[in-house]
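# Sequence unavailable; structure follows:
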């Protein structure tokens, strides 16, 4: 399921959820440029493993608003509001 969440700091973040909606949440950051789209097999594998796979789009890609990031460590500040909205 693809959706966009508006974080408390009014930044839109796109994400897609795969697998078991009641499973153990696992955040996926694929590290490549692009959106949160994954092959169908990931959905089936996550469901079989009882995992709720949450793929978050990087700032400026897909439905996510652009936002400055000076280092990889800045990702946490972008991710935490998304998880609170989930």
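Good, I have the coordinates. Because the structure is a prediction, the values reported are computed rather than measured.
# When you work out contacts or count neighbours from here on, use the C-alpha atoms and nothing else.
Will do.
# Do me a favour and get the end-to-end distance for stretch 25-44?
Stretch 25-44 has an end-to-end distance of 15 Å (C-alpha to C-alpha, to the nearest Å).
# Tell me which other helices or strands the longest strand belonging to the chain touches.
For the chain, the strand with the greatest residue count under DSSP state E is strand 12-19. Under the contact criterion of 3 or more C-alpha pairs under 8 Å, 6 or more residues apart in numbering; DSSP states H and E, strand 12-19 touches strand 2-6, helix 40-48, strand 51-56.
# The structure to be compared is supplied as follows:
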């Protein structure tokens, strides 16, 4: 179930762990690990753990920024004497 509410700043969405796992193409256990590690923000409402949509978007944006900062590897060419 996606919970929606209007807090005066537009519509906000909260996702269950299973829904967040589906959005991120991850297993629910992985989502729990990310929450425990502080890599994915969540809130508790009673016994339920909910992940705000903005937290999912931030997580994706952070991973995209990390991927963009990685220098691509170029295949190395063996030196002339290496194959002898």
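Noted; the coordinates are in hand. Since we're looking at a predicted model, the values are computed, not measured.
# Quantify their similarity with the TM-score.
TM-score of the superposed chains, computed with TM-score structural alignment, normalised by the length of structure 2, equals 0.27; 38 aligned residues with a C-alpha RMSD of 3.7 Å.
# Go ahead and name everything in contact with the helix or strand following the longest strand of structure 1.
Moving toward the C-terminus from strand 12-19 of structure 1, the next helix or strand (DSSP states H and E) is strand 24-28. Contacts with strand 24-28 of structure 1, where a contact means C-alpha atoms under 8 Å, 6 or more residues apart in numbering, come from 50, 51, 52, 53, 54, 55, 56.
# The fifth one contacts residue 3, correct?
No. With contact defined as C-alpha atoms under 8 Å, residue 54 of structure 1 and residue 3 do not form a contacting pair (10.8 Å).
# related to what we said a few turns ago, most tightly surrounded among the helices and strands packed on strand 12-19 of structure 1?
Here the criterion is mean neighbour count by mean count of other C-alpha atoms under 10 Å, and of these the winner is strand 51-56, at a mean of 22.
# next helix or strand past that strand?
helix 75-85.
# For that following helix, which residues meet the burial criterion?
Within helix 75-85 of structure 1, the residues scored as buried using 16 or more other C-alpha atoms under 10 Å are 78, 79, 81, 82.
# how much space between the second one and residue 47 of structure 1?
What that stands for is residue 79 of structure 1. Between residue 79 of structure 1 and residue 47 of structure 1 the distance is 23 Å, computed by C-alpha to C-alpha.
# Which two among the contacts of strand 24-28 of structure 1 are spaced furthest apart?
50 and 56 (19.1 Å; C-alpha to C-alpha).
# between residue 54 and residue 3 of structure 1, what contacts are shared?
15, 16.
# what's the distance between residue 31 of structure 2 and residue 50 of structure 2?
Distance from residue 31 of structure 2 to residue 50 of structure 2, counting by C-alpha to C-alpha: 11 Å.
# tell me, what's touching these two both at once?
With C-alpha under 8 Å, 6+ apart as the test, residue 31 of structure 2 and residue 50 both reach residue 17.
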